[in-house]
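Visitor: model this:
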Amino acid sequence: MINRVVLVGRLTRDPEMRYTQSGIAVTRFTLACDRPFTGQDGKREADFIDCVVWRKQAENVAQYLKKGSMAGVDGRLQISSYEGQDGQRRYRAEVVADSVRFLEPRGASTQRDTAPAGDVFGGGESSGSGWGAAASSTSSQSSNSNKGFEADPFSGGGKIDLSDDDLPF
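Guide: Predicted coordinates:
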């Protein structure tokens, strides 16, 4: 049997971290994931999906993500039930995350609206490990070469010298 969920979306609010009685960290958050089509009114709709993550990953999510942050979640769907205050049985669907990927550098979600059109990373801080390959400059585009980025070879619009042996196909 397969129970696998992969999501990419933005957090709808700041993550909420708590600890169990045995001291294990658990963080809950909701991802807004755009649907691949528009509604009858021409607007794109979204699904709001509850997620839960445990242990060290829960602490990292609570520390580094906030409302508006883009994240990727890989996990499984879990349906649980409980009895509400009115005595009715309630059901809850949530994704239990095995892995949460931070898909933009720290600070980028607050700076994306003010960033120039060509600035993909929004000039946020570099965060080191845990942010995958996405790192950003702390001051200017010129320091990107020190952060693992190379200058864009296509930005000058000139001819690029490649031999057929360099192409993978």
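
Visitor: make it CA atoms for all contacts and neighbour counts henceforth
Guide: Fine.

Visitor: Near Ile49, how many other residues are there?
Guide: Counted with other Cα atoms under 10 Å, the neighbours of Ile49 add up to 17.

Visitor: Am I right that it is in contact with Leu31?
Guide: Yes: counting by Cα atoms under 8 Å, Ile49 does reach Leu31; the two are 5.2 Å apart.

Visitor: which is the next helix or strand following the biggest helix by length in the chain?
Guide: Of all the segments assigned as helix in the chain under DSSP state H, the longest by residue count is helix 55-64. Toward the C-terminus, helix 55-64 is succeeded by strand 70-83 as the next helix or strand (DSSP states H and E).

Visitor: Buried residues in the following helix or strand past that following strand, which are they?
Guide: Following strand 70-83 in sequence order, the next helix or strand is strand 89-102 (DSSP H and E). Neighbour counts over strand 89-102 (16 or more other Cα atoms under 10 Å) mark Glu94, Val95, Val96, Ala97, Val100, Arg101, Phe102 as buried.

Visitor: Next, the angle strand 70-83 makes with strand 89-102.
Guide: For strand 89-102 against strand 70-83, the angle by axes from the mean of the first three to the mean of the last three Cα atoms, to 10 degrees is 160 degrees.

Visitor: Let's compare: structure for the following, please.
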Amino acid sequence: MNTVHLIGRLTSDPLITELESEHVVAKFNIAVDKVMSTERKEKLIEDGKPVANFPRVQAWGKQARLVEEYLTKGKMVGIVGELQTDVYENSDGEARYTTVVNASQIKFL
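Guide: Prediction:
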């Protein structure tokens, strides 16, 4: 089973890309708070460490158009989707992995 449920805020405006054959994709990151005690969160902030995760999300077709029209930096969204991991080779010949959430549902919160 490959299902992800996330709630977070957009960290920047979505990037909309028009592809060949009339396909469109919206790409954006969201900040998803880590679950932790207030004391732990304050300590991490004090130490300059992240208190959130920042998954990359992409939406296709009609969903991408809705993202383009309604979502901007700071807006809260609920995402349901699946993880997709790809591998590529960097300039040093080393394998690098990337993971993105392919959204199947986006809820504007």
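
Visitor: Which residue range of structure 2 does the longest helix of structure 1 align onto?
Guide: Counting by TM-score structural alignment, helix 55-64 of structure 1 falls onto residues 61-70 of structure 2.

Visitor: if we can go back for a sec, if we only consider the buried residues of strand 89-102 of structure 1, which is nearest to Arg10 of structure 1?
Guide: Of all the buried residues of strand 89-102 of structure 1, Arg10 of structure 1 sits closest to Phe102, with 10.3 Å by Cα to Cα.

Visitor: The closest one corresponds to which position in structure 2?
Guide: Using TM-score structural alignment as the criterion, the counterpart of Phe102 of structure 1 in structure 2 is Phe108.

Visitor: So what's the residue count around the closest residue to its match other than its chain neighbours?
Guide: Leaving out its chain neighbours, the residue that sits closest to Phe108 of structure 2 by Cα to Cα, 6 or more residues apart in numbering is Val77, at 4.8 Å. Val77 of structure 2 is surrounded by 16 other residues when neighbours are defined as other Cα under 10 Å.

Visitor: Which element, helix or strand, includes Val26 of structure 1?
Guide: strand 25-38.

Visitor: I'd like to know which elements that strand is packed against.
Guide: Applying 3 or more Cα pairs under 8 Å, 6 or more residues apart in numbering; DSSP states H and E, one finds that strand 25-38 of structure 1 makes contact with strand 5-11, strand 16-19, strand 44-54, helix 55-64.

Visitor: mind listing what's buried in it?
Guide: Residues Ala25, Val26, Thr27, Arg28, Phe29, Thr30, Leu31, Ala32, Cys33 are the ones in strand 25-38 of structure 1 that count as buried (16+ other Cα under 10 Å).

Visitor: Show me what the last one lines up with in structure 2.
Guide: With TM-score structural alignment as the matching criterion, the partner of Cys33 of structure 1 in structure 2 is Val32.

Visitor: elements contacting the longest helix of structure 1?
Guide: Judged by 3+ Cα pairs under 8 Å, 6+ apart, helix 55-64 of structure 1 is in contact with strand 16-19, strand 25-38, strand 89-102.

Visitor: between those, which gets nearest to Val5 of structure 1?
Guide: Set against Val5 of structure 1 and scored by Cα to Cα, the helices and strands packed on helix 55-64 of structure 1 come closest in strand 89-102, at 7.3 Å.

Visitor: Comparing the closest one with structure 2, how large is the average distance?
Guide: Compared with structure 2 after fitting, strand 89-102 of structure 1 deviates on average by 0.7 Å (mean Cα distance after the TM-score superposition for structure 1).
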